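Colleague: give me the fold of what follows.
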Amino acid sequence: MKNKVIVTGGCGYIGSHTVVELIENNFEVVIIDDLSNSSKKTVERIHDITGVLPNFINVDLKNELETNTVFKKHKDAQLVIHFAAHKAVGESVAEPLKYYQNNLYSLLNTISAQSQNGINNFIFSSSATVYGLPETLPITEKTKTQRPFSPYGNTKKMAEEILDDLTKSNHEFSAISLRYFNPIGAHESGLLGELPNGIPNNLMPYITQAANGNIEKLMVYGNDYPTKDGTPIRDYIHVVDLAKAHVIAVKRLLNKEHEKPLEFFNLGTGIGYSVMDVINCFENTTGVKLNYEFTERRAGDVPQLYAATTLAQEKLGWTAEKGLHEMIKSSWDWENNINN
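Modeller: Alright, predicted model coming up:
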């Protein structure tokens, strides 16, 4: 019998790559997704890569009744990985209620439904935004979390607090919160990558769509930050490295190797790159010149964030393997593949 894992938001960018890694590690996967920022074609692409067609269920997790029905049907699952969430920082500043409603209702309905059906292992898709504006760098898991600059980030912080309360009250429930830094890149097959609806909010798809002409000009939000070139610095991590960390976390919970009911791990490379570093690396890697322009800072952004990854190395045995060049090349291959 294969262990069954429910993946919410499994048609999304990080979710789909994680589904591939789970299948390749012999897990049975059930994807729950409302396709609000993804496509059902992703399920077919997962099949093309793995030879396995995962079970897909179209459900809006904000709907408590539908969520309960799905989890009752799949109560033989051992674990849930929860990716389902809106994730655009700028949009969350403009539409905070949309983010609080979607991200918190979907979380609450999921953990409630799984608990009622005896599924007591949970992995949460969190974010480095929970650290707000950190006083020191690099950021360790002991760095104090504080009020993030965006409602998006605040939903992640609030979710972690909810999980903290739940694991203290329900001693059978265990969770790992994985705090991502900045995932970019695509699957080496060219069949999976980041494909947001509308104008991208994340840097890499913004760059690739500007490079292929889908977007007229790349806007660089702020060149007056206190950094080496004035543009924000982030810790970029290849999405496949990130996906592999989820599989390790799954095994940690199922094998009862976790040391606390709720654990936190930073997932990054420990290296900070500025926006201009990424732009220059893209141009050098692809030979394509980008049409970009500096504009005002974007609400909710902080000057720099990069991780200390020691804890993930020590406890999970995980280290990011792919560098910025590989991240950019795979992103560009994906962009060209979906436009041909």
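
Colleague: from now on I want contacts and neighbour counts done on CA atoms only, so please keep to that.
Modeller: Noted.

Colleague: show residues contacting the lengthiest helix in the chain.
Modeller: Using DSSP state H to assign secondary structure, the helix with the most residues in the chain is helix 96-116. When contacts are taken as CA atoms under 8 Å, 6 or more residues apart in numbering, the neighbours of helix 96-116 outside the stretch itself are 60-64, 67-68, 71-72, 75, 80, 82, 84-86, 92, 120, 122, 151-152, 155, 159, 173.

Colleague: helix 96-116 and the next helix or strand after that helix, what's the angle between them?
Modeller: Secondary structure here is assigned by DSSP states H and E; on that basis, the next helix or strand after helix 96-116 toward the C-terminus is strand 121-127. For strand 121-127 against helix 96-116, the angle between stretch directions is 160 degrees (axes from the mean of the first three to the mean of the last three CA atoms, to 10 degrees).

Colleague: in PyMOL, how would I select the buried members of the contacts of helix 96-116?
Modeller: Selection of buried members from those for PyMOL, criterion 16 or more other CA atoms under 10 Å:
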select buried, resi 60+61+62+64+67+68+71+72+75+80+82+84+85+86+92+120+122+151+152+155+159+173
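
Colleague: I'd like the structure of this one too, to check against the first:
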Amino acid sequence: MGETEYVFVTGGAGYIGSHTVLELLNKGYQPVVMDNFSNSCKGCDSASQRGIPESLVRVEQLTGKEIIFFKADILDKSALRKVFSKYNFLCVIHFAGLKAVGESSTIPMSYYRVNVGGTINLVEVMKEFGVHNLVFSSSATVYGEPQYLPLDECHAVGSCTNPYGKTKYFIEEILKDLHHAEPNWNVFLLRYFNPVGSHASGRIGEDPLDAPNNLMPYVSQVAIGRRPLLSVFGDDYPTTDGTGVRDYIHVVDLAVGHVACLKKLHDNPGLKIYNLGTGQGYSVLEMVKAFEAASGQKVPYKVVGRRSGDVASVYAATTLAYEELGWKAERGLAEMCTDLWRWQSSNPKGFASTVD
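Modeller: Modelled structure (predicted):
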């Protein structure tokens, strides 16, 4: 790689974002990160003198490379223009947005304003500055209740069970319309399944601001003693042990998938949709047992009623990403759990922990 290739990363201080920034640095790209700390503000009080949040300070320490950072909001178009006026971006990787499924049902207008409105702002500024390459952080929630398994990219979308999933679906539709009208755009819609784990160093990981919305951060917080027990929502599903089955993917594999998209830009691929998952489903209780084995800690749980909108089983078909991107998940369940425990045990209070 000769001339510096700048990549704009919105929401790059968050869980998936920070791991992707690390992979970008390792591959020779120069990430320019913008974040407003809405999902990643723990540790902001320990930000460096340059104003960089703790998650990215640690990425710099791990890579020995510097991150360009702006604290700003994607709803602030003037802030976006300011960043774009400084750098000639190869591509934008767009993570920024509100992401709590339950919360989205209580404050849906905030989710539409931030997720959909923010993306429109971003795309309009990209057009102004002649940047036409975009990698979008979508979600398997766009599929709704599976009509068949494994879920492939041809499965029907739009039957979303919550406003968060609807924002991802609406953004996908907006970006499809954009590409149809302006075929010079290269757009990747990456449908994530369930990211877990952390960087193998244990220095960066998932740090939920409040009670975790996802299974494995909750499991790890029970194991470390931050929470008394895990609630398992339903044990009467038609699965091996009655608990819900999901496709869990190591966050580092997910981050590597974004870098694979950047490599694909040389082919001018147009609009592409890829599942990023492992193709393997695990039940809630299988995940608990795997984490207990990796951590040596007991994770007490109680079975409670099903949650509205939950389905029995969801897992991905991953052939397309392998055939077209040369990408597949390399890290298995044991590694996911071991790395998650390394992060949680080294940082019992997340980025707010004092770590020597």
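
Colleague: hmm, back to that, what span of structure 2 lines up against the longest helix of structure 1?
Modeller: Counterpart in structure 2 of helix 96-116 of structure 1, with TM-score structural alignment as the criterion, is residues 108-128.

Colleague: next one: stretch 230-250 of structure 1
Modeller: Taking TM-score structural alignment as the measure, structure 2 aligns residues 242-262 with stretch 230-250 of structure 1.

Colleague: neighbouring contacts of the longest helix along structure 2?
Modeller: As far as residue count goes, and with DSSP H defining each element, the longest helix of structure 2 is helix 163-181. Applying CA under 8 Å, 6+ apart, the set of residues contacting helix 163-181 of structure 2 from outside is 98-101, 104-105, 108, 111-112, 115-116, 119, 138-139, 141-142, 157-158, 160, 185-187, 189, 270-271.

Colleague: and residue 292 of structure 1, what's its match in structure 2?
Modeller: Applying TM-score structural alignment, one finds that residue 292 of structure 1 aligns to residue 301 in structure 2.

Colleague: my read: its match touches residue 232, true?
Modeller: Yes - if you go by CA atoms under 8 Å, residue 301 of structure 2 and residue 232 touch, sitting 6.7 Å apart.

Colleague: more neighbours, these two?
Modeller: Neighbour count, other CA atoms under 10 Å: between residue 301 of structure 2 and residue 232, residue 232 has more, with 18 against 15.

Colleague: what about the more buried one, which SS state?
Modeller: Using DSSP: H, G, I helix; E, B strand; the rest coil, the secondary structure recorded for residue 232 of structure 2 is strand.

Colleague: so who does it touch?
Modeller: Counting by CA under 8 Å, 6+ apart, residue 232 of structure 2 makes contact with 243, 284, 301, 302, 303, 304.

Colleague: that one matches what in structure 1?
Modeller: For residue 232 of structure 2, the aligned residue in structure 1 is residue 220 (criterion: TM-score structural alignment).

Colleague: quick one: its match from residue 145 of structure 1, how far?
Modeller: 27 Å (CA to CA, to the nearest Å).

Colleague: before we move on, what about residue 86 of structure 1?
Modeller: Relative to residue 145 of structure 1, residue 86 of structure 1 is positioned 21 Å away (criterion: CA to CA).

Colleague: and if you look at residue 184 of structure 1?
Modeller: When distance is defined by CA to CA, residue 184 of structure 1 is 24 Å away from residue 145 of structure 1.

Colleague: who has more neighbours out of these two?
Modeller: A side-by-side neighbour count of residue 184 of structure 1 and residue 145, using other CA under 10 Å, places residue 184 first with 25 against 15.
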